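Visitor: Quick one, what's the 3D model for this:
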Amino acid sequence: MNEIKTKKQLPSKEERHKLFGSVEPGPRTKPEEKSKMPDLQNTKKDFLFELDAVGVQNVKHPIVVPSTLNPKEQSTIGNFYFASTISQDSKGTNMSRFTEQLNVYHANGFKVDIKTLKQFVKELQGRLKQKDAELSVEFPWFFEREAPYTGKSGMNHAEAWIKVNYHHENGYDVKVGLKGKITTLCPCSKEISEYSAHNQRGNVIIEVTLDPDYDETNIDWKEVLLEATESNASARIHPVLKRPDEKMVTEQAYENPRFVEDMVRLVSSDLYELDFVKQFHVKCVNEESIHLHDAIASITYDKRKEK
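Guide: Coordinates of the predicted model:
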């Protein structure tokens, strides 16, 4: 038999707060107006060392990403890092200035392209009153992909990022990167096996330094880096595959076996031929299907050091 409970008579919310430790505000002796408050971070003394970087990271914020592939414009979330160096005679930075400026750009629709980010970083350097400022933003980039035989389409995505550094004397340094997924088929397995060959999902990570005169209105770096990744793979990854598509993809992979060493050399060759790429780092990580380990290979090359 269910016991009938008497309805509780709770104290007021204020009394409940007091019950759990809340107390009345104490006397207020310090100023409440910003102009009268001490600014410790702007203290000028000899603080022993210059700081390489001071700022904020893991700042998630809505952004708009333009693309030459469908969808042409997409709303997503960017993960930001903001920083600047701090001179030896400065105690620190005003952290709120980073996110304050982010909100100003958001109010106008924050389109994450290189032109906008260069402007952002230059303004940030002036706001911080330091000799430099840097920004990086990572975001998922979606693009439409059609199946090779049926034409059935779906959405693929890659991880993309932009890094911009501005120095008031040296100007800009801009790097962009992409991590895309591919299929790789093992050449050794194909060579020694009677019936088949094992394959795996590969992850290609590219980061490049852009030429100062790079014009993103004519060339979308995201599409170019994606093509360098996928066109050199055993086969591309597809969101939708019917049986005729699957036949084409698996046969293509069998006809184009790739080691991780092959992948980074082939991708690097494509990047080397791009005039707007001045330096590049390429890494391939294969999630092996018949081993517990991953296979890796990488190349770093700086075209600016060539004679």
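Visitor: use CA for all of it now, contacts and neighbours both
Guide: OK.
Visitor: got the residue ranges for the strands in the stretch 201-307 of the chain?
Guide: 235-236, 277-287, 294-302 (DSSP state E, counting those that start in this stretch).
Visitor: Tabulate the ones you listed (CSV), appending mean neighbour count and distance to residue 260.
Guide: Listed next are the strands of the stretch 201-307 of the chain as CSV, based on neighbours: other CA atoms under 10 Å; distance: least, CA to CA, whole Å:
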stretch, mean neighbour count, distance to residue 260
strand 235-236, 23, 14
strand 277-287, 21, 6
strand 294-302, 15, 6
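Visitor: Figure out which of the ones you listed is closest to residue 80.
Guide: Nearest of the strands of the stretch 201-307 of the chain to residue 80, taken as CA to CA: strand 277-287 at 21.6 Å.
Visitor: Pull the contacting residues for the nearest residue to residue 270 once chain neighbours are set aside.
Guide: The shortest distance from residue 270 to any non-neighbouring residue, by CA to CA, 6 or more residues apart in numbering, is to residue 228 (6.1 Å). Neighbouring residues of residue 228 by CA atoms under 8 Å, 6 or more residues apart in numbering: 267, 270, 271.
Visitor: Any of those residues buried? List them.
Guide: Among these, those scoring as buried are 267, 270, 271 (criterion: 16 or more other CA atoms under 10 Å).
Visitor: Could you report the distance from the residue nearest to the first one when sequence neighbours are not counted to residue 206?
Guide: The one in question is residue 267. Closest residue in space to residue 267, ignoring its immediate chain neighbours: residue 228 at 5.5 Å, by CA to CA, 6+ apart. Residue 228 sits 9 Å away from residue 206, going by CA to CA, to the nearest Å.
Visitor: Now residue 210. Nearest residue, chain neighbours left out?
Guide: residue 277 (5.0 Å).
Visitor: what residues are up against the one you found?
Guide: Per CA under 8 Å, 6+ apart, neighbours of residue 277: 208, 209, 210, 211, 271.
Visitor: Proceed likewise with the subsequent sequence, for comparison:
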Amino acid sequence: MNALTLPDIAAQAARQTLPLEWVGMCGIALPVSLEGQRVSAKADAGVSLDDGEARGIHMSRLYLALEVLERENLSPALLRRVLQQFLDSHEGLSNNAYLNIHTDLLLKRPALISPLAGWKSYPLSIAASLKNQMFHVELKIDVAYSSTCPCSAALARQLIQAQFVDDFANKPLQHAEVLAWLGSTKGIVATPHSQRSNAQLHLHLDEFIDELPLSVIINDAEAALGTAVQTAVKRADEQAFALANGQNLMFCEDAARRLNLALRRSPGVSAFHLRVIHAESLHAHDAVAESHWTRESA
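Guide: Below is the predicted model of the structure:
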């Protein structure tokens, strides 16, 4: 008995002639290699269906094209190859290909003072497209940091000054007594409020960039903010972090401006949109600022 030919429903004509902008799969589980580390990721893979008479695409061909991501370090060149394979496997059907990868980049971060170190996770999305042979890559990276409110700090200082006047008015100042007062809750009667904050970076990369500048962008952002959240710490590190916050007061507007200036200098970035969120500890709502930039053509 001859084997039956399996039906190919996708090759049949569509009931309604209509092209589609995107057809594919979302949430495909796979491992990828980023900066030498193997991480778990989810991928969205799709193509346009430009032949409006075709019933559908061949999703298994997209799925199989993703296998190379398991073996090679993720780079713009690799992303372009995968997208080109999407199109080659859908010749006559599709002109545009898309690939999104969602994962967390793990970076080992040293403590501020002590020899300790710990792993820090940075949520990351990579969006690559090949549209009419024009290749484009975008990155979305979240960077967590601490922010201390300048207004709250000023109000706290005023209360401390008032307490100092109450405790030492018309009294000769003794060094030891003042030093003890500064180290007591009786003297430092108020502290400014701080909050865990988040910078959401959406970056457009140069078309011909060779590598994904993930660590470089994260390092630039954290250096600009000055108070990146920590991992493993001892008391000396916690004290150094308190000092960094006290010397680095910022509203959300300040954070957005610092990041804007830093990201303009990051290599391979042609445009960006950033959003900073200060999760208020005083209010039940957040303080938010946004900024964007596009490099002018020469």
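Visitor: re earlier: which position in structure 2 aligns with the residue nearest to residue 210 of structure 1?
Guide: Under the alignment (TM-score structural alignment), residue 277 of structure 1 pairs with residue 269 in structure 2.
Visitor: on that earlier part again, per the alignment, the residue nearest to residue 270 of structure 1 pairs with which residue of structure 2?
Guide: Aligned counterpart of residue 228 of structure 1 in structure 2: residue 220 (TM-score structural alignment).
Visitor: Could you measure from its match over to residue 214 of structure 2?
Guide: For residue 220 of structure 2, the distance to residue 214 of structure 2 - CA to CA - is 10 Å.
Visitor: Looking at the buried ones among the contacts of residue 228 of structure 1, which are in helices?
Guide: With helices taken from DSSP state H, the overlap with these comprises 267, 270, 271.
Visitor: before we move on, the earlier item: to residue 101 of structure 1, which of the strands of the stretch 201-307 of structure 1 lies closest?
Guide: strand 277-287 (29.9 Å).
Visitor: Show me the contact partners of stretch 184-202 of structure 1.
Guide: Residues from elsewhere that reach stretch 184-202 of structure 1 (CA under 8 Å, 6+ apart): 181-183, 233-235, 253-254, 256-259, 284-290.
Visitor: nearest residue to residue 228 of structure 2 other than its sequence neighbours?
Guide: Nearest to residue 228 of structure 2 is residue 145, by CA to CA, 6+ apart, at 4.1 Å.
Visitor: Identify the residues contacting that neighbour.
Guide: Here residue 145 of structure 2 is in contact with 196, 197, 198, 199, 222, 225, 227, 228, 229 (CA under 8 Å, 6+ apart).
Visitor: got it, and residue 216 of structure 1?
Guide: residue 114.
Visitor: From residue 125 of structure 1, how far out is it?
Guide: With CA to CA as the criterion, residue 216 of structure 1 and residue 125 of structure 1 are 23 Å apart.
Visitor: repeat for residue 211 of structure 1
Guide: 22 Å.
Visitor: quick one: which of these two has more around it?
Guide: Of the pair residue 211 of structure 1 and residue 125, residue 125 is the one with more neighbours under other CA atoms under 10 Å, namely 21 against 15.
Visitor: okay, the helix or strand harbouring residue 14 of structure 1 sits on what stretch of structure 2?
Guide: Assigned by DSSP states H and E, residue 14 of structure 1 belongs to helix 13-19. Using TM-score structural alignment, helix 13-19 of structure 1 lines up with nothing in structure 2.
Visitor: if you skip the residues just before and after it, what's nearest to the counterpart of residue 148 of structure 2 in structure 1?
Guide: Using TM-score structural alignment as the criterion, residue 148 of structure 2 maps onto residue 185 of structure 1. On the basis of CA to CA, 6+ apart, the spatially nearest residue to residue 185 of structure 1 that is not a chain neighbour turns out to be residue 199, at 4.1 Å.
Visitor: Residue 127 of structure 2 now?
Guide: residue 100 (4.3 Å).
Visitor: isn't the one you found right up against residue 47?
Guide: No. Counting by CA atoms under 8 Å, residue 100 of structure 2 stays clear of residue 47, with 11.8 Å between them.
Visitor: which one of the two has more residues nearby?
Guide: More crowded of residue 100 of structure 2 and residue 47, by other CA under 10 Å: residue 47, with 29 against 20.
Visitor: would the more buried one count as being in a strand?
Guide: Yes. Counting by DSSP: H, G, I helix; E, B strand; the rest coil, residue 47 of structure 2 is located in a strand.
Visitor: how near is it to residue 213 of structure 2?
Guide: 26 Å.
Visitor: about what we covered before: show me which pair in the contacts of residue 277 of structure 1 is furthest apart.
Guide: Top of the distance list for these (CA to CA): 211 and 271, 12.6 Å.
Visitor: I'd assumed residue 78 was in contact with residue 61 of structure 1.
Guide: Yes. At 5.4 Å, residue 61 of structure 1 counts as touching residue 78 under the criterion of CA under 8 Å.
Visitor: can you give me the helices for the stretch 1-150 of structure 2?
Guide: 59-65, 76-88, 150-168 (DSSP state H, counting those that start in this stretch).
Visitor: right, so those: which one is the most enclosed?
Guide: With neighbours taken as mean count of other CA atoms under 10 Å, those reach their highest mean count in helix 76-88, at a mean of 20.
Visitor: okay, and it goes to which residues in structure 1?
Guide: By TM-score structural alignment, helix 76-88 of structure 2 lines up with residues 114-126 in structure 1.
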